[in-house]
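> for reference, the sequence and a predicted model appear below.
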Amino acid sequence: MKINELKKDTAIFSLEIFPPKKTSSIETIYATLDELSDVHPDFISVTFGAGGSVNNSTTVQIASDIKTKYGIESVAHLPCIYLTKSDAAKILEDLKANGIENILALRGDLNPDMPPVNEFEYASDLVKFINVYGGFNVIGACYPETHLEASSPAEDIKHLKYKVDCGCNELISQLFFDNNYFYSFLEKCDIAGINVPVEAGIMPVTNKRQIERMTKMCGASLPEKFKKILDRYEFNDDALRDAGIAYAIDQITDLIANGVDGIHLYTMNNPYVAKRIYEAVKNIIKA
């Protein structure tokens, strides 16, 4: 099923996982999926390997197994900056052959050691390519606090509007820790005529260095309240995990109360954290 055809009166609740490292067996992901299936998400998205290799078949296999083995709809990530159009066509053929109908179309992160192929300069180029190919529901990414490479928030919204006009049926946001940024972003989208559903990307924090690295990469800011949590529990793993879970639950509760279209939980392949959060918010989401 295409995600944009889901008929729900309540917010979407979805998860993101990533394939095992190349040094690990693909089988290691299934223990994670066994537990995450208890969360009953509306869909699970699967990230693509670094560099966007056309030979990275694990994303396709895992996305296919999520549908066939677990009965949960799946979304395959597809970064394009290192793909040729021929590569992209081969991946689309593979996805279609495996019954995968949903793609998160991304430009992908630039690697200073790898020159871009330049056949897809922006995610919008990939969105157009996929829609010409046909048969897929295309999802786009968005940045509540503005993409790092955008010259201004206004320019970022302008490019997002263009991406949506190219054929994105919905959006999933980058992580953020201050809901006010997300609400302000939604207002800007509304003014710009971006009227597709926007899922809020929520990252439960369990490791200080990890989240500092990720926020630096994506440009998300850390509120003072959140910094105090990181500083106080930095050397107490269990306390930081529990505080991070509590913070994510507070974020989600507020977002649902304000009528958000959906919650997309970045699980970091940690089913314990995902299940704790789901158990705390499931009745709120379904209300």
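Structure's in. What do you need? Numbering: from 1, shown residues only.
> can we go C-alpha only for contacts and neighbour counts from here?
Will do.
> residues in contact with the longest helix along the chain: which ones?
Longest helix of the chain, by residue count under DSSP state H: helix 237-257. The contact list for helix 237-257 (Cα atoms under 8 Å, 6 or more residues apart in numbering) reads 11, 177-179, 202-207, 229-230, 233-234, 262-263, 273, 276-277, 280-281, 284-285.
> burial check on Met1, number of neighbours?
The tally of other residues near Met1 (other Cα atoms under 10 Å) stands at 15.
> kindly apply the preceding question to Tyr181 instead.
Counted by other Cα under 10 Å, the residues lying close to Tyr181 total 17.
> helix, strand, or coil at it?
Following DSSP: H, G, I helix; E, B strand; the rest coil, the label given to Tyr181 is helix.
> do Asp113 as well
Under three-state DSSP, Asp113 comes out as coil.
> about what we covered before: and the contacts of helix 237-257, which are buried?
11, 177-178, 202-207, 229-230, 233-234, 262-263, 273, 277, 280-281, 284-285 (16 or more other Cα atoms under 10 Å).
> strands of the stretch 51-200 of the chain, start to end?
Here the stretch 51-200 of the chain has its strands, by DSSP state E, counting those that start in this stretch, at 73-79, 102-106, 137-142, 170-175, 198-202.
> JSON lines for these, including distance to Pro20?
Below are these laid out as JSON lines (distance: least, Cα to Cα, whole Å):
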{"stretch": "strand 73-79", "distance to Pro20": "15"}
{"stretch": "strand 102-106", "distance to Pro20": "19"}
{"stretch": "strand 137-142", "distance to Pro20": "23"}
{"stretch": "strand 170-175", "distance to Pro20": "22"}
{"stretch": "strand 198-202", "distance to Pro20": "21"}
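> mind checking which of the ones you listed is nearest Ala150?
Across those, Ala150 has its closest neighbour in strand 137-142 (11.9 Å, Cα to Cα).
> packing partners for that closest one?
If you count contacts as 3 or more Cα pairs under 8 Å, 6 or more residues apart in numbering; DSSP states H and E, strand 137-142 packs onto strand 102-106, helix 123-133, helix 153-165, strand 170-175.
> re earlier: quick check: which of the strands of the stretch 51-200 of the chain is nearest to Asp125?
For Asp125, the closest of these is strand 102-106, at 9.4 Å, according to Cα to Cα.
> list the helices and strands the closest one packs on?
When contacts are defined as 3+ Cα pairs under 8 Å, 6+ apart, strand 102-106 packs onto strand 73-79, helix 123-133, strand 137-142.
> relative to strand 102-106, how tilted is the last one?
Orientation of strand 137-142 against strand 102-106 (axes from the mean of the first three to the mean of the last three Cα atoms, to 10 degrees) gives an angle of 30 degrees.
> pull out the buried residues from the longest helix of the chain.
239-249, 251-252, 255-256.
> comparison target, given below:
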Amino acid sequence: MKISDIYSEKKSLSFEIFPPKKTEDLENIDETLAVLCECDPDFISVTFGAGGSSNCNRTIELAKKIKNQYHVEPVVHLTCLHYDKKEIDEFARVLTEEGIQNVLALRGDRNPDIPEKEDFKHASDLIRYLKPKEDFCFLGACYPECHPESENKIREMRHLREKVDAGAEVLLSQLFFDNEQFFKFVEDCRIAGIQVPIIPGIMPVINARQIKRMVTMCGASFPERFQRIIHKYEDNKKALFDAGMSYALSQIIDLLVSDIDGIHLYTMNNPLVARRICDGIRNII
């Protein structure tokens, strides 16, 4: 099933997971997947590392497990900055052979240890290249508070419109902690002529050091209420987990009652996160 078909019928619930670093640890992810799939998600996205076929293999193996063993639609992240056309063609061939129809097209993070290739500089280049060749549903990433490398929000919106014009049918947002930032972003997208579903990405705060690193990478702002949670509970893991889950649930409920298109949850491969969120919104979504 193509992810774009979901939004003509319902709001979506989806999760993101990442492949274990060691191939043999793929077996241990079943506990997480079992809990996630009990929550009846519309799809589960699987992240993709830059550089090296082993990253791709682990992503595809996990996507196959999700599709064939748990009967949930996978979305495979596909980065392009460190790959050439021949390598991308091979990834696309494998995905098609495995019956995987949904691809989150990404540029990928720059890495000084991995050389960049010349064929693809932006996710829109990847979508534009594969769209005529493969029968994929392409999803794209978006940044409610602007990509850290963008010159300004106007330039960012132009690039996002290019991505949609190239063929992105659904947009998944980077994490954020201030819903007003997301609502304003969606309004700006609609004004810019971007009419595809825009799905907010939510990451519960359960580890202070991890969330600070993620926020530094993606440029999300810290609302005052969020800062108070981190400051008060960063040395108390259990209290931070409970407070962070409550904050995330309040975000999600506010988004759902504001008639957004769905929720995408960054699970960090923690089944307790997904279970707590799903229990909290079971009768809402």
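Received the coordinates, thanks. No experiment lies behind these values; they were computed from the predicted model shown.
> follow-up on the earlier one: what separates the longest helix of the first structure from the chain centre, distance-wise?
When distances are taken as Cα atoms, centre = their mean, to the nearest Å, helix 237-257 of the first structure is centred 18 Å away from the chain's centroid.
> please apply the same query to stretch 273-285 of the second structure.
With Cα atoms, centre = their mean as the basis, stretch 273-285 of the second structure stands 18 Å off its chain's centre.
> now swap in stretch 150-162 of the second structure and tell me
Offset of stretch 150-162 of the second structure from its chain centre (Cα atoms, centre = their mean): 19 Å.
> neighbouring contacts of that stretch?
Stretch 150-162 of the second structure has contacts (Cα under 8 Å, 6+ apart) with 124, 142, 146-147, 189, 192-194.
> can you tell me which of the residues you listed is closest to Phe43 of the second structure?
Using Cα to Cα, Cys142 comes nearest to Phe43 of the second structure of those, at 18.2 Å.
> pretty sure the closest one is touching Ser173, no?
Yes. Using Cα atoms under 8 Å, Cys142 of the second structure makes contact with Ser173 at a distance of 4.7 Å.
> more crowded one of those two?
Cys142 (24 against 20).
> need the max-distance pair from the contacts of stretch 150-162 of the second structure.
His147 and Gly193 (19.4 Å).
> show me which of the contacts of stretch 150-162 of the second structure are buried.
For those, buried by 16+ other Cα under 10 Å: 124, 142, 146-147, 189, 194.
> quick check, Met217 of the first structure in a helix?
Yes. The assignment for Met217 of the first structure (three-state DSSP) places it in a helix.
> one step back: looking at the strands of the stretch 51-200 of the first structure, which is nearest to Thr215 of the first structure?
Closest among the strands of the stretch 51-200 of the first structure, using Cα to Cα: strand 170-175, at 8.2 Å.
> distance check, the spatially closest residue to Met217 of the second structure that is not a sequence neighbour against Val215 of the second structure.
With Cα to Cα, 6 or more residues apart in numbering as the criterion, Met217 of the second structure has its nearest non-adjacent residue at 7.6 Å, and that residue is Pro148. Going from Pro148 of the second structure to Val215 of the second structure by Cα to Cα, to the nearest Å gives 10 Å.
> looking at those two, which is more packed in?
With neighbours defined as other Cα under 10 Å, Pro148 of the second structure and Val215 compare such that Val215 has more, 16 against 13.
> so what does that one match up with in the first structure?
When the first structure is aligned by TM-score structural alignment, Val215 of the second structure is paired with Thr215.
> neighbours around the closest residue to that match other than its chain neighbours, how many?
Closest residue to Thr215 of the first structure apart from its sequence neighbours, by Cα to Cα, 6+ apart: Ser221 at 6.7 Å. When neighbours are counted by other Cα under 10 Å, Ser221 of the first structure registers 17.
> wait, Ser221 of the first structure sits on Leu175?
No. Using Cα under 8 Å, Ser221 of the first structure is not in contact with Leu175, being 9.6 Å away.
> what lines up with Leu148 of the first structure in the second structure?
Residue pairing (TM-score structural alignment): Leu148 of the first structure is matched to Pro148 of the second structure.
> with Ile191 of the first structure as the reference, measure out to Leu265 of the first structure.
Here Leu265 of the first structure is placed at a distance of 27 Å from Ile191 of the first structure (Cα to Cα).
> scratch that, Glu16 of the first structure is what I was asking about
29 Å.
> ok, Asp109 of the first structure next?
Noted for Asp109 of the first structure: a distance of 29 Å to Ile191 of the first structure, by Cα to Cα.
> neighbour count winner among those two?
Asp109 (15 against 11).
> quick one: contacts for the more buried one?
Asp109 of the first structure touches Ile81, counting by Cα under 8 Å, 6+ apart.
> repeat that for 10 Å
By Cα atoms under 10 Å, 6 or more residues apart in numbering, the contact list for Asp109 of the first structure reads 50-52, 79-82, 217-218.
> over to Phe43 of the second structure?
1-3, 6, 12-16, 37, 66-67, 71-75, 102, 264.
> can we see that at 6 Å?
Phe43 of the second structure sits next to 14, 72-74 when contact means Cα atoms under 6 Å, 6 or more residues apart in numbering.
> burial measure for the closest residue to Pro115 of the second structure other than its chain neighbours, as a count.
Leaving aside its chain neighbours, Pro115 of the second structure sits nearest to His82 (6.4 Å; criterion: Cα to Cα, 6+ apart). Per other Cα under 10 Å, the neighbour tally for His82 of the second structure reads 23.
> likewise for Ala274 of the second structure?
Look at Ala274 of the second structure: counted by other Cα under 10 Å, it has 25 neighbours.
> can you tell me the helix or strand for it?
Taking DSSP states H and E as the definition, Ala274 of the second structure sits inside helix 271-281.
> read off where that helix ends up in the first structure.
The aligned range for helix 271-281 of the second structure is 271-281, by TM-score structural alignment.
> can you give me the helices for the stretch 1-150 of the first structure?
Using DSSP state H, counting those that start in this stretch, the helices of the stretch 1-150 of the first structure run over 28-36, 58-68, 85-97, 123-133.
> which residue comes closest to Arg58 of the second structure once chain neighbours are left out?
Closest residue to Arg58 of the second structure apart from its sequence neighbours, by Cα to Cα, 6+ apart: Pro19 at 6.0 Å.
> with Ser12 of the second structure instead?
Spatially, and ignoring its direct neighbours in sequence, Ser12 of the second structure is nearest to Gly262 (4.3 Å; Cα to Cα, 6+ apart).
> wait, what's in contact with the one you found?
Gly262 of the second structure makes contact with 11-13, 199 under the criterion Cα under 6 Å, 6+ apart.
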